[in-house]
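Predicted model, plus sequence, below.
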Amino acid sequence: MIPADVWNQMLDGNRRFVENAPEHPHQDAGRRNELAASQAPRAALFGCSDSRLAAEIIFDMGLGDLFVVRNAGQVTGESIMGSLEYAVEVLRVPLIVVLSHDACGAVRAAIDSFDIDKDPLPPYIWRLIAPIVPAVQSELRAGSDEGVTHETVSAENVGRRHLEQTVASILRHSELISEAVAEGRLGIVGANYRLAEGKVEPRVVLGAEQ
């Protein structure tokens, strides 16, 4: 399938989820048996580990439909990039979706790290959220004329910048993925999930335009 078709399928599934009319496809024993020997997912999804961001549920999909990679704050790293390259090169997925969400704890931690009165984060947590800090810095610079500080900066705007920077980072650090996008056989969508509404909103669309 071409990237745009896969993205449209995912949007259709999310629409069903929002409207409380899911079909729950590919969630039975027959599908489980069908996949026992091999997999051919429609897309790779790189998202936040937040427990409210269960990919197959919010896109109304099932077993074998998504190759899911997650960590807190959807922060790129060697294991993430290796998993995404595996999805593209070996599993031949036509689409990568990078999924953020509002009220992200990792984004909030990155913002709060600018508060000198707060206790330092544990080292592993700090190393995880450190790649989000540039998004905070960019947003602070953008709002400097209006007096925006780490106390008043918009977490939503920081999250959006981080999402955009994450997509750019994937393309910058993986020649394999960037070439697949340039060749038209792979699309990348950066999207945000609204926790209260359940709706997925695309922010960055490359090679999967409708």
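That came through fine. Numbering: from 1, shown residues only.

From now on I want contacts and neighbour counts done on CA atoms only, so please keep to that.
Fine.

and Val75, which of the three is it?
The local conformation at Val75, judged by DSSP: H, G, I helix; E, B strand; the rest coil, is coil.

Quick one: residues contacting it.
With contacts defined as C-alpha atoms under 8 Å, 6 or more residues apart in numbering, Val75 is in contact with 128-129, 131-132, 166.

ok, and the most crowded of the residues you listed?
Note: the member of the contacts of Val75 with the most neighbours is Ile132, at 26 neighbours, neighbours being other C-alpha atoms under 10 Å.

mind listing which of the contacts of Val75 are in helices?
Taking DSSP state H as the definition of helices, the contacts of Val75 contribute 128-129, 166.

follow-up on the earlier one: nearest to Leu84, of the contacts of Val75?
Distance to Leu84, by C-alpha to C-alpha, is smallest for Thr166 among these, at 12.9 Å.

follow-up on the earlier one: could you export the contacts of Val75 as a markdown table, including distance to Val98?
What follows is these, written out as a markdown table (distance: C-alpha to C-alpha, whole Å):
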| residue | distance to Val98 |
| --- | --- |
| Leu128 | 17 |
| Ile129 | 17 |
| Pro131 | 15 |
| Ile132 | 15 |
| Thr166 | 8 |
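
okay, pairing it with this:
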Amino acid sequence: MCEDCKPGNISRRGLIAGGLALSLATPLASQAFAQEAVAAAPVSPEEALQRLVDGNARYVANAAINTDHSLARASRAEGQQPFAAIVSCSDSRVAPELIFDQGPGELFVVRVAGNFISEEGLATLEYGVAVLGIKTIVVLGHTACGAVEATIKSIADRELPPGHLPSLVNAIRPAVYDVMGDAPDDLLDAATAQNAKLNAARALSAGPILSGAAAAGTLGAVAGMYEIATGKVTFL
């Protein structure tokens, strides 16, 4: 029997060979696992929304799976195919990819203070639907929204804020007026939720691109409220 083959006698050559095999096997195994973990693209608005629901549940449970953003980086350079659009507030505490536990290239995000849909935002969503094939639009309001709060204050004071801020106030004002008559216990939360609902409805009714996709059953839109303290999204 050769010296290297005797029990308990591991040669330097064997150690090198074994280490090389392990170093090659580890990234290959990781790559295979990553490929298996990639979910198939949703084919319906309902499937797309469920994927967001599931992702938010992982985020709330602190069990995110989209943590290695280097995976598929090269393939993302070739193009994008997001499955959902998120119209969210610019608030720094609201990060859609984290909230829904989705990786780069999976969400098409439109952000503006107060999460309303402007003409430019509408055009952006049309591009997402017509060119990128997104299946659902989520208009995401959130607790303690400063833009909605500023709108409520402007109405109460009967005074517009300075600079270009009136454009935000005027866009959000209809939602505040809608709920003021009901005298809700929390006017800020009620107005924020109504603002998300109004803009989700606008997305579905905007013709011809978005309304056409909705009529064909290939696009859905829903309003949601993000609770900053818990991380949970409640769909309205």
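Cool, the structure landed. Note that the coordinates shown come from a computational prediction; the quantities given were computed from them, not determined experimentally.

TM between them?
Scored by TM-score structural alignment, normalised by the length of structure 1, the superposition of the two chains gives a TM-score of 0.86; 194 aligned residues with a C-alpha RMSD of 1.7 Å.

thinking again about what came up before, can you show me which of the contacts of Val75 of structure 1 carry over to structure 2?
Contacts retained in structure 2 from these (both residues aligned by TM-score structural alignment, their matches' C-alpha atoms under 8 Å), given in the numbering of the listed structure: 131-132, 166.

Ile58 of structure 1: which of those residues is nearest?
Comparing every one of those with Ile58 of structure 1 (C-alpha to C-alpha), the shortest separation belongs to Thr166, at 21.3 Å.

Would you confirm that Val136 of structure 1 contacts Ala110?
Yes: between Val136 of structure 1 and Ala110 a contact is recorded at 7.2 Å, counting by C-alpha atoms under 8 Å.

which residues do these two both contact?
Residues touching both Val136 of structure 1 and Ala110 do not exist when contact is defined as C-alpha under 8 Å, 6+ apart.

And the helices in structure 2, which stretches?
Under the criterion DSSP H, structure 2 contains helices at 12-37, 45-60, 73-76, 96-99, 119-127, 146-157, 166-180, 187-205, 209-215.

Output those in a markdown table; the columns should cover distance to Val87 of structure 2.
Shown next, in a markdown table, are the helices of structure 2 (distance: least, C-alpha to C-alpha, whole Å):
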| stretch | distance to Val87 of structure 2 |
| --- | --- |
| helix 12-37 | 27 |
| helix 45-60 | 14 |
| helix 73-76 | 22 |
| helix 96-99 | 9 |
| helix 119-127 | 8 |
| helix 146-157 | 14 |
| helix 166-180 | 14 |
| helix 187-205 | 9 |
| helix 209-215 | 14 |
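
Tell me which of those helices lies nearest to Ala85 of structure 2.
Judged by C-alpha to C-alpha, the one of the helices of structure 2 that comes nearest to Ala85 of structure 2 is helix 119-127, at 7.3 Å.

which ones are touching the residue most central in space within structure 2?
When structure 2 is reduced to its mean C-alpha position, the closest residue under C-alpha atoms, centre = their mean turns out to be Pro96, at 3.5 Å. Listed by C-alpha under 8 Å, 6+ apart, the contact set of Pro96 of structure 2 reads 86, 88, 107, 109.

Just give me the match in structure 1 for it.
Under the alignment defined by TM-score structural alignment, Pro96 of structure 2 is paired with Ala55 of structure 1.

what separates its match from Ser79 of structure 1, distance-wise?
Separation of Ala55 of structure 1 from Ser79 of structure 1 (C-alpha to C-alpha, to the nearest Å) stands at 19 Å.

Then Arg127 of structure 1?
The separation that Arg127 of structure 1 has from Ser79 of structure 1, given C-alpha to C-alpha, amounts to 14 Å.

Just give the nearest non-adjacent residue to the aligned residue in structure 2 for Ala40 of structure 1, would you?
With the correspondence set by TM-score structural alignment, Ala40 of structure 1 lines up against Gln81 in structure 2. Nearest residue to Gln81 of structure 2, sequence neighbours excluded (C-alpha to C-alpha, 6 or more residues apart in numbering): Leu132, at 5.7 Å.

now do His26 of structure 1
Leaving aside its sequence neighbours, His26 of structure 1 is closest to Gly62 (4.6 Å, by C-alpha to C-alpha, 6+ apart).

Now do the same contact list for that neighbour.
Counting by C-alpha under 8 Å, 6+ apart, Gly62 of structure 1 touches 24-27, 56.

now, which of those lie within strands?
The members of the contacts of Gly62 of structure 1 all map outside strands under DSSP state E.

would a markdown table of the residues you listed with distance to Gly198 of structure 1 and neighbour count be doable?
Below are these laid out as a markdown table (distance: C-alpha to C-alpha, whole Å; neighbours: other C-alpha atoms under 10 Å):
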| residue | distance to Gly198 of structure 1 | neighbour count |
| --- | --- | --- |
| His24 | 16 | 16 |
| Pro25 | 18 | 14 |
| His26 | 21 | 16 |
| Gln27 | 21 | 13 |
| Glu56 | 13 | 21 |
